[in-house]
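Chemist: Would you be able to build a 3D model of this:
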Amino acid sequence: MPELPEVHALVNDLSPRLSGRVVASFDVVSFAALKTFDPQVSSLAGRTVGPITRHGKYLDIAFDGVDHDRLHLLIHLARAGWIRWRDSAPKPSTAPGRGPLAARLVLDDGSGVDITEAGTKKSLAIHLVRDAAEVPRVASLGPDPLGPDFTESVLAGILAGAGRTQIKGLLRNQAIIAGIGNAYSDEILHTARMSPFAPASMGPGEVSRLYAAIQSTLRDAIARADGLAPSELKQEKKSHLQVHGRAGQQCPVCGDVVRQVRFADSSLEYCATCQTGGKPLADRVLSRLLK
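Modeler: Prediction:
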């Protein structure tokens, strides 16, 4: 799933390609992905692409009209969505609606971007709105962890207010902190040497350690992705993960085996030596199967 660093990289890659260009068409192939009906997507034709930004894990492509009215295309790539740049006009499809293509933005010279989603579980979300805040999940986002207002004291207040909430779940809660998902929450907690099941309420030293881990993990990922094409981002992310997706492999810090805890529709990875004092956490799915 693309998280804050990958969406940040997409903004940097797409901005010089799209901003200032005129739209020829925007076509939605997967109608389940389109979550709005007013304005109509056909109204993007003839508009000029404005600034491209992000809100947490949402990509925001703005479009300016002749009367300076602005529309926003909000894209949440979910688990298997992606953005693909095309230098030339696409070939006509012989089987529309049967491949991964969800939507296609075509510029006036035929170049543009394809919005795709792999797999059978479809959760990609596309919104065309006049204001980004019209999308409820954007309006309810917590602070950006890399924003200037996200200080250590702000994090301390968030953690104190969360009480006994498990820290792994708190980091993934977009209404509390925007942009961190399953992979980077595993990486942050490994860097901070914290159990994913530790309570959010913690002492000042632990707050400082967690804040530093959030900043270094996300900023390092952004620095590594700087200048990469969208096609290279997934592999770059995967190749630098310390624990996430590495169950059964050696921890690169201490050499212990990376362990996994599975849930109904996701999992987390951690190092017992680095994070839990050597104590393995219960794998709840496996425990139920063994009963």
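Chemist: all contacts plus neighbour counts: C-alpha atoms, from now on.
Modeler: Noted.
Chemist: Could you pull out the helices in this structure for me?
Modeler: In the chain, the helices defined using DSSP state H lie at 4-18, 136-139, 152-162, 167-172, 182-192, 204-225, 230-240, 272-275, 284-290.
Chemist: Could you also give me the structure for this next sequence, so I can compare it with the first?
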Amino acid sequence: MPELPEVEALAQFLEKNAVGGVVGRVDIAALSVLKTFDPPITDLQGRDVTGTGRWGKHLGIGCDGLWLITHLSRAGWMRWIDNPNPAPPKPGGKSPLALRIHLFTPEGAMPAIDFTEAGTKKRLAVWLVRDPQEVPGIAKLGPDALAVSEAEFATVLKATSQRVKSALTDQMVLAGVGNAYSDEILHTAKISPFATTGTMSAEKLSALYGVMREVLTDAVDRSVGQDAARLKGEKRSGMRVHARTGLPCPVCGDTVREVAYAERSFQYCATCQTGGRVLADRRMSRLLK
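Modeler: Predicted coordinates:
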């Protein structure tokens, strides 16, 4: 799933390449992707692209008074197409294309912005609104992970009394961090994913805040300026434990381990984070002693 660094990079990519253009035809290839009907999606046609924005993991394109907001979810992505097929896509086809926005640029080019989704679980969502706060997920967001102050960070985490892994990924607590970067943040901070926020000391919360900013800022710096097609690879290349189950920890050499639950999993290093204690895979429904 694209998280704060990738969505920030996509927003800045669109700021550079799409702003100043004019929206042409808008093609809906997956009928389920559009979550609003007023204003209609056809109202985008003929509008200038005036800006971009990011709210947590939501990406926005401003179009002269309207905002096209998308949440890419687990398998969604944005692609910039220099020479799109002029023929409208067939709704309900097997293509991953969900929505295409044709553009006319000041230079006379006619590119398109594609929103795609792999797999069969269609969770990619698009809203057309007059105010981004009309999107339910945006209205409920906690403070942005790169804008929150250290004092506010400590306050919101202490108030949750959740496991720190859950708190970092709860968008109503803190916006922008997902499964991958929370793994990286906790590994760098040497904190167990199962540590409880309500019992964490002020010193540990302060250290966690600093590490969070360091990890996210580094990821943004590596991501911004990359072509949209390269962002996924850039994200994977920077990971130390996430999605590296069975590989050696780059810090201590211990094996990176995994805890799986429901449809997700997270990775950690027992030596670096849990004092050597191995956390059981949740599919076993117990914790190894």
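Chemist: quick one: which of the helices of the first structure is nearest Leu34 of the first structure?
Modeler: Shortest distance between Leu34 of the first structure and these, using CA to CA, is found for helix 136-139: 14.7 Å.
Chemist: contacts for the closest one?
Modeler: By CA atoms under 8 Å, 6 or more residues apart in numbering, the surrounding residues in contact with helix 136-139 of the first structure are 55, 58, 132-133.
Chemist: go on, stretch 187-200 of the first structure?
Modeler: 159-160, 162-168, 170, 186, 209-210, 212-214, 217, 241-244, 270-271, 274-276.
Chemist: Got a PyMOL select line for the buried ones in the residues you listed?
Modeler: Those of the contacts of stretch 187-200 of the first structure that count as buried under 16 or more other CA atoms under 10 Å are selected in PyMOL with:
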select buried, resi 159+160+162+165+166+167+168+170+186+209+210+213+214+217+241+242+243+244+270+271+274+275+276
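Chemist: follow-up on the earlier one: relative to Leu107 of the first structure, which of the contacts of helix 136-139 of the first structure is nearest.
Modeler: Comparing those against Leu107 of the first structure with CA to CA places Tyr58 closest, at 21.8 Å.
Chemist: in stretch 243-260 of the second structure, what counts as buried?
Modeler: Neighbour counts over stretch 243-260 of the second structure (16+ other CA under 10 Å) mark 243-245, 248-249, 254-259 as buried.
Chemist: brain fart, stretch 136-146 of the first structure
Modeler: Neighbour-count burial for stretch 136-146 of the first structure [16+ other CA under 10 Å]: 138, 141-145.
Chemist: TSV for those residues, including distance to Glu6 of the first structure?
Modeler: TSV is the format used below for these (distance: CA to CA, whole Å):
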residue	distance to Glu6 of the first structure
Val138	18
Leu141	18
Gly142	19
Pro143	18
Asp144	14
Pro145	14
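Chemist: right, and out of the residues you listed, which lies closest to Gly112 of the first structure?
Modeler: Nearest member of these to Gly112 of the first structure, counting by CA to CA, is Val138, at 25.2 Å.
Chemist: Map that closest one across to the second structure for me.
Modeler: Aligning on TM-score structural alignment places Val138 of the first structure opposite Ile138 in the second structure.
Chemist: ok, now Arg262 of the first structure?
Modeler: Counting by TM-score structural alignment, Arg262 of the first structure corresponds to Ala260 in the second structure.
Chemist: just to revisit the earlier point, drop anything exposed from the contacts of helix 136-139 of the first structure.
Modeler: Using 16+ other CA under 10 Å, the buried ones in the contacts of helix 136-139 of the first structure are 55, 58, 132.
Chemist: got TSV for these, with distance to Ser153 of the first structure too?
Modeler: Shown next, in TSV, are those (distance: CA to CA, whole Å):
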residue	distance to Ser153 of the first structure
His55	22
Tyr58	26
Ala132	28
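Chemist: about what we covered before: wait, doesn't the match of Arg262 of the first structure sit right on Ser285?
Modeler: No - between Ala260 of the second structure and Ser285 there is no contact under CA atoms under 8 Å: 9.9 Å.
Chemist: follow-up on the earlier one: quick one: which of the buried residues of stretch 243-260 of the second structure is nearest Gly233 of the second structure?
Modeler: The closest of those, once distances to Gly233 of the second structure are taken by CA to CA, is Ala243, at 12.7 Å.
Chemist: Quickly note the distance from the closest one to Thr160 of the second structure.
Modeler: Distance of Ala243 of the second structure to Thr160 of the second structure, computed by CA to CA, to the nearest Å: 27 Å.
Chemist: thinking again about what came up before, got the helices of the first structure as CSV, with distance to Pro100 of the first structure columns?
Modeler: Shown next, in CSV, are the helices of the first structure (distance: least, CA to CA, whole Å):
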stretch, distance to Pro100 of the first structure
helix 4-18, 19
helix 136-139, 25
helix 152-162, 39
helix 167-172, 27
helix 182-192, 23
helix 204-225, 24
helix 230-240, 15
helix 272-275, 39
helix 284-290, 31
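Chemist: Nothing else from me, thank you.
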